[in-house]
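Undergrad: with the input below, show me the fold.
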Amino acid sequence: MEIEHSKIFSEEEEDQFLKFIDYAKSMLFPCDRNPAESEEEPTDVPGWSWIVKRILKTCVAYPTGVTPAILLTEVFQAWNEKSRDGAPKRQSECMIKLRRKHKRAKLPNTVTIDSIYEKKFLSLNSVIEAVIVEAFILPGTSVLMLTLGDIWSSNTIDLYLHSRFRNIADSNNGILKEGREILLTGCRLRAALGVARLLPSEYLVVLLDEDEDDDAMLIGAQFCSDTFSSISLDAAKEGANYSLYARIEHIGSLETQGTSVIVQKKQITLVDNDDMRLTFILWGEQTAIAHLLSVGSMLAIDKPFIASSIDSSLDACNDICLEYGSATQLYLVPLIQHKERVCVPLTQSHYQGSRLLSASNLTQGPIVSQVTLPCDTQGSIDFKNYPFRTYVVDLRGKMTGISLYGIVREISGNSESRFSLKIEDATGAIWAKLHFIRSWSLGRLGVGHTVYISGLSTTMTRRKRLELIWDENDTEASVINTSCLLAFLNSSCLHRLSRVSDLSLHMSGAQACRVWIDQIEHCHINTRFMHVPCGHLVDLASDGDLECKFCCVICSAEVQRTFHLKITLADDTAKLFAWCVGRTAAELLQITPDEFYELPDEEQIMYPSALGLEKFIVTVVNCGRQQSRIGLAEQDSDMVDWEVTCAMKCE
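TA: You can find the predicted model right below:
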C-alpha cells in the first residue's frame, strides 16, 4: 500500500493546479512564523482550502482563461477585503483591551463600522457587534444617543436609541453605558449634511459577561428566580412579569403563517436549568433578532410575552410559549468558542513538508507540529481555516468544515435529493453523503472526474465506519468539478499538456492533451436528450415519459437535445478512443445538436469525414469500464474507458 500511495503522491505532484495553489500561497502569504508558537489564531494567512475555493471561483467567472497575474490579484484582493476588519489603523486603549479579550465567533451577517462608511449603505439584515463609547442626550432634545465603536474599526458612529431601551440607559443605574457591548440589527442608515447616523431599532441585545462581577450579580438577582415551570398563563394574563434564563438549543428555519396575510415566524428552542424546554417565537420583522442569537449561548429574557401555544399555532408539548413583546428586553451571554490544538498529520510532512510547510529552514528545528482550531460545545473541531490540505487518511470523528480534493470513484443515489460519492485522494477513499435542498444541482459529474468539495463533516455509521456528510443548506458547502472547467484549458498555468502515448488506465485525475479528430478511425455520432440539471442522458420510460436514472426523476420538462459521441482522438504519438456528451461533443463536432439533427440522414452519415484535421486541447479522464451505479444510460455493449470532459478548439 505504501508503494501505491507513493505512486499516487508522485502523480499528484504533477498536478499543475495543485502546484499553482502552492505557488500562490508562497508568493502572497509567505510563512515566516510557526503557528504552533502562538496561542492566537493565524488570521493573517488564509487556509489552503480558502485559496483553492477563491481560485476556482475566479476560474468559473473567467472561462476564457486566466493568467497567474489575474489569479494572484484576485486572491490577494479578496483576502484583503476579508481581512480588512482585522487591523484597524487606530483605536483607543479601551478598545484594544476589549479586542484582546474578544473570544466569541463573529456572527454571520456582521458588518463593521468602517465598512458602513466605505459603502455608505447598510441592509436591514446586517448585524452590528458594537461597543458603547459614549452615551449622551442630544442637545435641546430628550433623545438619547449612543456613540458606537467596534473592535475591528477605527471609526465610530452615533445611534438614536429606541425609546423601549431608555429604562436600561439611565445614567445612574442603567446598563447601557460606556464599555458595554451590544448586538444590533434592523438599523437604517441616515446620512445628512455629511454626518452618518443610525436610526432607532427595536432589535438590540445587550451582551453580558459572567466573569464580570456586576453582570454575574445581575444574572443571579434578576434572572435566576423564575423557571419555565413557574410560568402561569393565568398569572401572566393578570399582569405577572417573568425574567428567565435559558440556553439556546435550536434556532429553527423561517416559516410563513396565514392564508390571506403572510406572516413570517421563527421558532427558537430554549432549555432552562431544569432541562425544561419552551419555544421562543419571533413574528414578522422580529425574526431579524435571530441574526443576533447563536446556538449554545445563554439568553436572558426580561418580561417576555406569555402566549398560548394554541393561539400561536404552535404544535408543542407545552401549553405556553414565549414571544418578543412590547416590554421585552433581551440579554445574551454568548457562547465562547473554545479552541483545540490539532496535530499536523504526518501526511503533511510526507507530501508537503518540502513545500507548504517550509516556514523556516529545516535545519533550524522541526516544522509546524500543531495548529489551533475552534471547536463547539459537542467537541467538533472546525477545519474551515486549517492552514494545510486535508487528506482522507487525516479524517477523524467530530470534524467539520472539511475540504477535500480528489477523484470520484463511484456515485450512487438513494432519492431525488440524496446521493453518495466515493472520493479518493493519494491516501485513500471515503464515501460522502450529499443532501440537496430539492434535487441534484451540481451539473455534470461522473466517475473519474476530479472534484473539490468544501463544507464536509465527519460522522460514524452504525457499523462504526467513518463517512462524510455534505448539506447544500450549509453556507460553506460547494462542489466544483475541475475536470469540466473550460478555464483550465484556456489557462496554461493550470494544466500540463500530456502526449496521448503517455496516458495510462492506471493514471488518476484529469489529463490535458493537444489532439485532432482521426477521420479514418471510429466516430459514432448519436443525438439523445439530456437532463439539464445533471448533464446525464435520459431514457424513455414505459409510460412514454423521459426518465433520468441519475437523478431518479421523470424530467420531460427539463431536457434538451445533446450529442452522445464516441470518437477517436490522435496526436503524433498515439490514438485514443473516447466518448463525451453535451457541450464538449458539440465543440469537437463544431455543430450544435439541433443543427445536426436537422441535417438529412445522408449528410449525418457523411459528417465525420468533413471534420478535417482541426486541433483541440481536451481534458480526458479515465472513467473505467465500471460506471456509476446510476446514470447507466450512457453505457452500452461498446463501453469506452476514456471520457472527454472538456474541449477547446485551438490554432
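Undergrad: from here on, just use CA atoms for contacts and neighbour counts.
TA: Noted.
Undergrad: helices of this protein, start to end?
TA: Per DSSP state H, the chain carries helices over the ranges 2-13, 16-28, 48-61, 68-83, 93-101, 113-119, 213-218, 233-237, 346-347, 486-489, 582-589, 593-598, 601-606.
Undergrad: what does the fourth one contact?
TA: When contacts are taken as C-alpha atoms under 8 Å, 6 or more residues apart in numbering, the neighbours of helix 68-83 outside the stretch itself are A24, L28, T43, D44, P46, I51, R54, I55, T58, C493.
Undergrad: again with the shortest one
TA: With C-alpha under 8 Å, 6+ apart as the test, helix 346-347 has contacts from Y391, V393, D394.
Undergrad: buried subset of those?
TA: Y391 (16 or more other C-alpha atoms under 10 Å).
Undergrad: in JSON lines, list the contacts of helix 346-347 along with distance to M460.
TA: Conversion of the contacts of helix 346-347 to JSON lines gives the following (distance: C-alpha to C-alpha, whole Å):
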{"residue": "Y391", "distance to M460": "18"}
{"residue": "V393", "distance to M460": "15"}
{"residue": "D394", "distance to M460": "15"}
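Undergrad: out of the contacts of helix 346-347, who's nearest F563?
TA: Comparing the contacts of helix 346-347 against F563 with C-alpha to C-alpha places Y391 closest, at 36.6 Å.
Undergrad: coming back round to it: just the closest of the contacts of helix 346-347 to A316, please.
TA: Proximity of those to A316 was ranked by C-alpha to C-alpha; the top entry is D394 with 42.6 Å.
Undergrad: can you tell me how far the residue lying closest to the closest one once chain neighbours are set aside sits from L395?
TA: Once flanking residues are discounted, D394 sits nearest to P345: 6.4 Å by C-alpha to C-alpha, 6 or more residues apart in numbering. With distances defined as C-alpha to C-alpha, to the nearest Å, the gap from P345 to L395 amounts to 10 Å.
Undergrad: centre of the chain versus stretch 246-253, how much separation?
TA: The offset between the C-alpha centroid of stretch 246-253 and the centroid of the whole chain comes to 22 Å, using C-alpha atoms, centre = their mean, to the nearest Å.
Undergrad: quick one more, to check against the first:
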Amino acid sequence: MEIDQSNIAAEDEEENDPFLKFIDYAKSILHQNEGELEEDSARSPGWSWITNRILKTCVSYPSGVTPAILLSELSQAWNEHIRSGAPKKQSDVITKLKKKHKRAKLPNTVTIDSVFEKKFLSLSSVIEAVIIDAFILPGTNIYMLTLGDIWSSNTLDLYLHRRFYSIADPDNGILKKGREVLLTGCYLRVATGNSVCARLLPTEYFVVLLDEDEDDDAMLIGAQFCSDSFSSISLDSVKEGTSYSLYARIENIGPLEVHGKSGSLERKQITLVDNDGIRLIFFLWGEQALIANLFSVGSMLALDRPFIASVVDNSLEICDEVCLEYGSATQLYLVPLILHEEQVSVALTQNHYQGSRLLTALNPSEGPIVSQVTLPCDSQGSIDFRNYPFRSYVVDLRNKMTGISLYGVVTDIRVSEGIFSLKIEDTTGAIWAKLHFVKSWSLGRLAIAHTVYISGLSSSLTPQESLQLSWYENATGSSFFNLSCLPAFPNTSCLHRLLCLNDLSIHTSGAQVCRVWLDQVEHCHVNTRYMHTLCGHRVEQGPNGDLECKFCQSICNAEVELTFHLKITLADDTSKIFAWCIGQTAAELLQISPDEFCGLSEDEQIMYPSSLEREKFTVSIVNSRDDSGSFLEQDRDRADWEVTRAIKCE
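TA: This next block holds a predicted model:
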C-alpha cells in the first residue's frame, strides 16, 4: 500500500499547530485545578468550550494577549461556570430533586447564587427553581414562595402574582414544598443598607412543572387536560363563555417577529400538536414573548383556560380557523422533555491526532483510556456534542449530530439563493456546511485558505444520502471565528509559531505568521476600488448602474467603502514572495487611508510606495493558490499568498 506523504505532512503539521497545542495545555491546567472534583467528567471543560473562550478573549484583546491572560480568563470563566454546581449546603428538597433531574438546562437560565452575587437580574433571564417553602406574609393575604435551585446554596423569596393564588391554596393548591417552577420577566428588589435580603417582585410569566411519573401529577393531567382536544374547540362555545384545558407537545418555537407600521408589535409563534396530531398556533404578544424562554421543543404543554381567538377577527395570516393566546386567566403547566443519554464511542481519530492526549485524562498515569462518553440525545435521536470532551474531525461526523465544532481550512465557498456554503477541510477530509444568517452575511472577510473555527453545527443527510452540515447564526451555542483575520492572532505568540518565508513552502495549510519587510516597491501595484463593507469583497457596477457584490450576490449601493487592492513583494533573510491583500490589511501595509491616497497627485501616488522600502511588519499569511478559477480569488492574479493581517514593527 502506498503511503500518502502529503497526508502525513499535513498530520505532522497539525500535530505541531501551536493553537491546538495551547488548547491541550489549557485543558491540562484546568484539569489540574479541579483537585478533588476531577473525577466528575461533567466538571471538566470540553474541547469546544476552551476553544470558544480562547477566541472570545482574543476578540476582546485585539492588540494581542499573553498566555497568562488567556489562562486567567479561562480559569475565571470555568470557575463561574461550575461554582454554582457545588453549593456548600442545600435543603433536603433540593438534594432529593438532584437525583432525578435529567432535563436540559434552558439557555437563559441564571442561578440564584449569581443573582445574589451580581444583585442584578435581566427580564429575559430564566430561573429554574424548586419551592423550598410557601407561606403567607403575617398580617396580610400575600403569598410568598421561597425558591432554591439545584446549583445554588442561596434561596430567594418571590411575591407570587395574584393570578396564581388559586393554585397556591395551602389545602388544595399544587404550589407546595418540592414543586418545580420556571419563571422569567422578573424584577429584583434588593434591600438597601447592610441587609443582604433580595426578593423577586410578582411576575405573570410563571410555569409550573409536572412529572407524569408522580401519581398526583398524572391524575391532574388526566382529569383536567385530557378531556379537551384541539378538534373539540368551538368558537360558538367560546363566545358563550366555555373555557378549555388543553394538552399538547411543543413542536416548534418560532423566532421573534415584528409587526405593525412602526415595527412596535412583537410576536412569537409556538406550534403545538395534540394527541390526535392536530396542530394549532399558540401566540405570545409583546412582553409575553419572554414565556417562550421557559419552553423547549418536545416538552408537553398544558394550557388551562387559554384565550381562544378567531383568525379572521385578528387578520392573522395562518391557515387555521382558531389560534391560542396567553390570556389574563391562562395558566401554564409543563412536562419537560427528559433528555435521554447515549453512550458514544470515542472516535478512532482521537488515537491518531491531537485528541489522543486527552484520552488518558491528559496524563497516561492518571487513569484508564476513555473509550466512550455519555452525551444527551433528543426524542428524534439527535446527539448533542456541545460538551464532547474531544475535538471532532470531519471523518468522525455522522448523521443526527448537533452542537458540533470544527476547526479547519476553507477550501471552497458557494452562494445560491442567499444561502452560503463553505467547504471546510481538516487532515481527515472535507465537508460542506450551509450557513443560515438572521439577515445577511455578518462574518466579515472570509476567503479560500482562511483558517476557521465554527461551533453549533448540525449534521443531516441530503436526498442523495450524503452528509452535510448546517449552521444557524442565532442558534444557541453558535459561533464563528476566522483565525486568519483575527487582529490578535499575529500578536499572540502562544497561538502561532513565527516562520521564515522559506518555511512557507512546507507549511502551506492555514494561517501562518511571519516577520517581513517590504521589498522591490518599484514593482508594487496599488489600486483603489470599492468593497462591500459586510463581507470584505469587491463590488462591480451592474448594467443598470447598481453596485453588485459578487460574493454576496446582492445589490449593495449603501454598503460600500473605498479600499485598496495591493500586490507587493515581502522579504526576510531567507526568501521573497509576491503577495496580495485588500481592505484594512492593505491600508496597514501602505500606512495611509484610501481617501488620503486618492487625495495625492498622480506623481505623488506613483512615488508613494518608495517611501515604504524596508518597512518591517508582522503578518498573518495564507496560501490562496486556487486552480478552480473561483471568482473569489480573481483579484490575486499571479500572487499565491494573501496577507490577511499586518502589524507594523516598531
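Undergrad: and the TM-score between them?
TA: Put the two chains on top of each other and the TM-score (TM-score structural alignment, normalised by the length of the second structure) is 0.94; 645 aligned residues with a C-alpha RMSD of 2.3 Å.
Undergrad: separation between the closest residue to L124 of the first structure other than its chain neighbours and K97 of the first structure?
TA: Beyond its immediate neighbours in the sequence, the residue positioned closest to L124 of the first structure (C-alpha to C-alpha, 6+ apart) is G186, lying 4.4 Å away. Taking C-alpha to C-alpha as the criterion, G186 of the first structure is separated from K97 of the first structure by 28 Å.
Undergrad: so which of the two has more stuff around it?
TA: Under the neighbour definition other C-alpha atoms under 10 Å, G186 of the first structure and K97 were set side by side, and G186 has more, 23 against 12.
Undergrad: I'd say the more buried one and L198 touch.
TA: No: with contacts defined as C-alpha atoms under 8 Å, G186 of the first structure does not count as touching L198, sitting 10.0 Å away.
Undergrad: to I151 of the first structure, which of the helices of the first structure lies closest?
TA: So among the helices of the first structure, helix 93-101 is nearest, using C-alpha to C-alpha, at 5.4 Å.
Undergrad: can you tell me what sits against that closest one?
TA: Residues from elsewhere that reach helix 93-101 of the first structure, judged by C-alpha under 8 Å, 6+ apart: D150, I151, G179.
Undergrad: list the contacts for the second one?
TA: Think I151 of the first structure. The contact partners of I151 of the first structure, taken as C-alpha under 8 Å, 6+ apart, are M95, I96, L98, R99, A130, V131.
Undergrad: would you map the strands across the stretch 251-400 of the second structure?
TA: Using DSSP state E, counting those that start in this stretch, the strands of the stretch 251-400 of the second structure run over 257-259, 265-273, 279-285, 300-304, 307-310, 322-325, 331-335, 340-345, 372-377, 383-384.
Undergrad: where does the fifth one end up in the first structure?
TA: The alignment of strand 307-310 of the second structure onto the first structure (TM-score structural alignment) spans residues 305-308.
Undergrad: ok, average deviation of that stretch from the second structure?
TA: Superposed on the second structure, stretch 305-308 of the first structure shows a mean distance of 2.2 Å to its aligned residues (mean C-alpha distance after the TM-score superposition for the first structure).
Undergrad: ok, S195 of the second structure to L201 of the second structure distance?
TA: In this structure, S195 of the second structure lies at 17 Å from L201 of the second structure, with C-alpha to C-alpha as the measure.
Undergrad: more neighbours: which of the two?
TA: A side-by-side neighbour count of S195 of the second structure and L201, using other C-alpha under 10 Å, places L201 first with 15 against 8.
Undergrad: if I line the two up, what does E257 of the second structure land on in the first structure?
TA: Under the alignment by TM-score structural alignment, E257 of the second structure pairs with E255 in the first structure.
Undergrad: for its match, give me its contacts.
TA: Taking C-alpha under 8 Å, 6+ apart, we find E255 of the first structure in contact with Q264, K265, K266.
Undergrad: go on, T227 of the first structure?
TA: When the contact criterion is C-alpha under 8 Å, 6+ apart, the partners of T227 of the first structure are L244, Y245, D272, N273, D274.
Undergrad: out of the residues you listed, which is nearest to L322 of the first structure?
TA: Within the set of the contacts of T227 of the first structure, L244 lies nearest L322 of the first structure; the separation is 10.2 Å, counting by C-alpha to C-alpha.
Undergrad: and for that closest one, the neighbour number?
TA: When neighbours are counted by other C-alpha under 10 Å, L244 of the first structure registers 22.
Undergrad: next: I50 of the second structure.
TA: Here the count is done by other C-alpha under 10 Å, and I50 of the second structure has 20 residues near it.
Undergrad: quick check: chain neighbours aside, which residue is closest to it?
TA: Across the structure, with C-alpha to C-alpha, 6+ apart as the measure, the residue nearest I50 of the second structure apart from its sequence neighbours is I23 (6.7 Å).
Undergrad: ditto for T592 of the first structure
TA: Leaving aside its chain neighbours, T592 of the first structure sits nearest to A586 (5.5 Å; criterion: C-alpha to C-alpha, 6+ apart).
Undergrad: before we move on, what about K88 of the second structure?
TA: For K88 of the second structure, ignoring the flanking residues on the chain, the nearest one in space by C-alpha to C-alpha, 6+ apart is S153 at 6.1 Å.
Undergrad: surely the one you found meets R83?
TA: No: using C-alpha under 8 Å, S153 of the second structure and R83 do not qualify as a contacting pair, with a distance of 10.5 Å.
Undergrad: those two: which is more packed in?
TA: S153 (19 against 15).
Undergrad: contacting residues around that one?
TA: Contacts for S153 of the second structure were tallied using C-alpha under 8 Å, 6+ apart; they are S84, P87, K88, K89, Q90, D113.
Undergrad: list the members of those that persist in the first structure.
TA: When those are mapped onto the first structure through the alignment and contacts are counted by both residues aligned by TM-score structural alignment, their matches' C-alpha atoms under 8 Å, the preserved ones are P87, K88, K89, Q90, D113.
Undergrad: among these, who's most crowded?
TA: D113 (20 neighbours).
Undergrad: excluding its backbone neighbours, what's nearest that one?
TA: According to C-alpha to C-alpha, 6+ apart, the nearest residue to D113 of the second structure is S152 (5.3 Å).
Undergrad: and the one you found, how many neighbours?
TA: A count of neighbours around S152 of the second structure, defined by other C-alpha under 10 Å, yields 20.
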